[in-house]
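1. dropping the sequence and predicted coords here.
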Amino acid sequence: MLKELESDSLREECGVFGIYNNNDAATLTYFGLNALQHRGQEGAGIIVSDGKKLWGHRALGLVADAFPERVMEQLRFNSNNAIGHVRYSTAGGNSFANVQPFLIHSNEGYFAIAHNGNLVNAQQLRLSLENKGSIFQSTSDTEVVAHLIRHSKAKTDLEQITEAVSQVVGAFSFVILTEKALYAVVDAYGFRPLSLGQTDNGSYVVASETCALDVVGAIFIRDIKAGEIVEISSVGIVSYQFAKPTPAKCSMEYLYFAQPNSIIDDVSVYNARRRMGEKLWDDAPVDADVIIGVPESGSLVAMGMGRRSGIPVERGLIKNRYIGRSFIQPTQELRDNAVRLKLSVVKHLIEGKRVIVVDDSIVRGTTSKKIVKLLRDAGAKEVHFRSAAPPIISPCFYGINTSTKEELLASGKTLEEMREYMNVDSLAFLSVESIIEAVSRNYEGKLRGQCVACFTGNYPTELFDDMLAFQEKC
């Protein structure tokens, strides 16, 4: 349901969680995955270990639905280590076979693996592995890394993991669980966040966002660095640098995906979004009576714009939280008006007023256009649309489910053409320079360790000719 609206939104691939040496490992992983539910709603899984063997459960759907009490009882029994995963598919498609973590059995032992990101050379590696006899059970790029680990001739788990991840190109934050250790791995660019924390009783925790550490009562220690493998075992924590770091954190983590109460590379997501609003006003001021944000991520940006401009900020759009993927398929008439199922207007805040509406981004523009129609139908005198993201002109290959280049509104239209299409009185985007300044990462250089490829078309990594076709096929 609401497929048209969902296709016009940015989607994060997934979130990962891991905990070592805690008798409540399964329960805390369940809590951690709930805190990361915003990063993926298609499927969830937990793999646990007692130090001798691994077992677990995976299911399609939300975390709360995937793990009934009878399943949690089985996961809690004698386990003290665990990893978990929530998924939204970008590569591989949505099917049970692709739900992670994957549990790998072989004569050499067990291990489980879960992944946040997207590998741009997955198809080439997969074909090579198939030629060597590998049989794949899924279409996920994560399984490619699992096979690489098992094909390694290295002696130790750490050496096998290092050899495997050194062959892949793209974005990855892995959590890997063996009988004896928990591993956290981040690609050389650090595209996706991964944080390390510790509970009061000394258990170590890794999670895609610090908000998950907060939920399980863990104190943040540090972020896993770009190009780093962290091994957590009975002897403590050991860090290995397997690749030279070239930081390029995804801009959309700060703008859209991460929870506002998360901290990424010492930057508060909440503060970054407010600064985006301030910068957006500086870039494109306009006379108006009220500012409204498109919930949820647009709301903080609107707050920052209001602080800078002095214009009142109101909750003029209310999100219906209970419209989800399982809702009955709409008729064509309902499909044409689907945005009304998701958002409703507080009419008395809008009627007769000059309105600035702030959203996190404009992808295809279809939802934005319908939001504008809602406001005009509610009696808005003027509608001025502001995007907290610069124009998205290129697809992402690092774990965000964006449209193809041809479907991106900003890729094929001028600013005036976009304004006319959306039927707004004015249209403006945050500039690339301003979003970099607003995030304010503590890195040197023009991009300050930030990936802006979807805004510029300049990708940090090598791309492969058949990659997009493979992703579309899946």
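-> Thanks, I have the structure now.
2. all contacts plus neighbour counts: C-alpha atoms, from now on.
-> Will do.
3. tell me where the stretch 51-200 of the chain has strands.
-> Using DSSP state E, counting those that start in this stretch, the strands assigned to the stretch 51-200 of the chain run over residues 54-60, 81-87, 102-106, 109-119, 170-178, 182-186, 195-198.
4. redo these as a markdown table? Include distance to P330 and mean neighbour count.
-> Converted to a markdown table, the strands of the stretch 51-200 of the chain look like this (distance: least, Cα to Cα, whole Å; neighbours: other Cα atoms under 10 Å):
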| stretch | distance to P330 | mean neighbour count |
| --- | --- | --- |
| strand 54-60 | 22 | 21 |
| strand 81-87 | 25 | 33 |
| strand 102-106 | 35 | 17 |
| strand 109-119 | 32 | 25 |
| strand 170-178 | 36 | 26 |
| strand 182-186 | 41 | 28 |
| strand 195-198 | 41 | 22 |
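5. the structure to be compared is supplied as follows:
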Amino acid sequence: MFDKFQDECGVFGIFGHPEASNLTYLGLYALQHRGQESCGIVSSDGGNLHAHRGMGLVADVFRDESLFSRLCGSSSIGHVRYSTAGTSDLKNVQPIMVDYLRGSIAVAHNGNLVNAQEVRNELELSGSIFSTTSDTEVLVHLLARVQADSLAERVSEVLKVVRGAYSLVFLTETRLVAVRDPNGFRPLVLGKLDGAYVFASESCAFDLIEAEFIREVEPGEMIVISKDGLQSYHPFGKVTPTPCVFEHIYFARPDSIIFGRQVYGVRKEFGRVLAREFAVDADVVIPIPDSGVPAAIGYAEESGIPFQLGLIRNHYVGRTFIEPQQSIRHFGVKIKLNPVREVIEGKRVVVVDDSIVRGTTARKIIKMVRAAGAREIHMRISSPPTSFPCYYGIDTPTRKELISSSHTVEEINRYITSDSLGYLSLEGLREAVGDPSIGGGHFCDACFSGYYPVKFPRLKADSQLGLF
């Protein structure tokens, strides 16, 4: 398994198109990088909701074309999932759909509610019975209890109870609601296609279906779509937006526009600043594909050292594979990456990646590159040392599992066996990414700085390490 943070989730929604479920399928296909564990689609025909969900990739779960005749209607929402709260299980697959006093409703969620367990405990004490272990289910239980007349009022009342990161799409028989938390941790964009409104976690989903990108959903904004058109609300108190900087570092696709900027250009800038901060005499710059490629290009352009693809990735590796009985060293890495000896042999090599989490994979890759004949290996990381876990929708290890939380850069360098190691500084990161262009504020960099913009209602397991 790769030593990486895991992608969180992706959401998609469309209202007012005769091929709503088909387009949702394509939108989820474009967002597959945000979650490969499970996926689902819920559609509305104006009177009823229809659902199909399953474990696995989008193309596998929706392999049967006849599914789309059952997912009828002109509105639908979809979700791809990597679990950050709740187990990997069919019962946790989203969108979650329920029937209650006011009809049917479905919800898809990207993010993490930091007080979900506290709210869940109170709901269970008052008689609620949960069918999943996902934090998202607390939303529908709260929704069933709110007495406000309009859907917008009910959703806003529910979201005032929970805290944390959420980009959400709700679907009823006649309405679609999209909402982003006041801090704007997770991305959500608005588009239009043939008169239909479209929402997605990233703009790359719009490119595939040829939808027009209109704008980002603002932090703290709720948009309600019905037959009467679009209505925008700002029901929450004003806070300083703090979108997640790791979307630019790793999670988002390079061709997406996130928080007002193209991801590809930001990642190249990370590499440029990194080259200025940690220059080295070398013969070639190679990325760890795919996420390290733009930063490596930026490093090469700034340093004048040639860029080459020295590691080739196998894009057809599934989540599991059978290892032969005869042991193969570094099998898990070698099945995904293979060095190009002609590029590496006898060279002083700069290896660029976006992050180091535990360090185990970086160590294996460096040993593999050295075995391919590299004379020197200089590791360069296009983000600062990751010393703190994220509680806003990214699956990160506990703090004690993060190598940079308890080891110096030189200690990490010795462990991964590189000749030198350089991380992008926090100041360099902030210089390269700038401030969010939508809603103002600044980026959340809690995983580097330890500053958490939304506090927690109770101590986490890391509290004994002085995190709080």
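-> Perfect, I can see it now. Not measured: the values here are computed from a predicted model.
6. returning to that earlier point: T162 of the first structure: which of the strands of the stretch 51-200 of the first structure is closest?
-> strand 182-186 (9.1 Å; Cα to Cα).
7. dump the strands of the stretch 51-200 of the first structure to JSON lines, plus distance to K405 of the first structure.
-> Listed next are the strands of the stretch 51-200 of the first structure as JSON lines, based on distance: least, Cα to Cα, whole Å:
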{"stretch": "strand 54-60", "distance to K405 of the first structure": "30"}
{"stretch": "strand 81-87", "distance to K405 of the first structure": "24"}
{"stretch": "strand 102-106", "distance to K405 of the first structure": "32"}
{"stretch": "strand 109-119", "distance to K405 of the first structure": "18"}
{"stretch": "strand 170-178", "distance to K405 of the first structure": "19"}
{"stretch": "strand 182-186", "distance to K405 of the first structure": "28"}
{"stretch": "strand 195-198", "distance to K405 of the first structure": "32"}
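8. for D8 of the first structure, what are its contacts?
-> V363, R364, G365, T366, T367, S403 (Cα atoms under 8 Å, 6 or more residues apart in numbering).
9. separation between it and H151 of the first structure?
-> D8 of the first structure is 40 Å from H151 of the first structure, where distance means Cα to Cα, to the nearest Å.
10. ok, F111 of the first structure next?
-> 14 Å.
11. picking up where we left off before, could you work out the most separated pair of the contacts of D8 of the first structure?
-> T367 and S403 (13.7 Å).
12. quick check: which element contains H442 of the second structure?
-> Secondary structure from DSSP states H and E places H442 of the second structure outside every helix and strand.
13. look up how far I328 of the first structure lies from the equivalent of R63 of the second structure over in the first structure.
-> Structural alignment (TM-score structural alignment) places R63 of the second structure against P68 in the first structure. The gap separating P68 of the first structure from I328 of the first structure is 24 Å, by Cα to Cα.
14. and for the second structure, the residue most distant from the center?
-> Relative to the centre of the second structure, and counting by Cα atoms, centre = their mean, the farthest-placed residue is G346 at 38.0 Å.
15. please say which position in the first structure that residue maps to.
-> Under the alignment (TM-score structural alignment), G346 of the second structure pairs with G352 in the first structure.
16. quick one: contacts for that match?
-> G352 of the first structure touches G379, A380, K381, counting by Cα under 8 Å, 6+ apart.
17. what does the second one align to in the second structure?
-> Read it as A380 of the first structure. In the second structure, the residue matched to A380 of the first structure (TM-score structural alignment) is A374.
18. count of neighbours near that match?
-> 19 (other Cα atoms under 10 Å).
19. what's the helix or strand for it?
-> Going by DSSP H and E, A374 of the second structure is not part of any helix or strand.
20. hmm, back to that, can you say which of the strands of the stretch 51-200 of the first structure is nearest to A243 of the first structure?
-> strand 182-186 (9.7 Å).
21. stretch 213-222 of the second structure aligns to what range in the first structure?
-> With TM-score structural alignment as the criterion, stretch 213-222 of the second structure aligns to 220-229.
22. no further questions, thank you.
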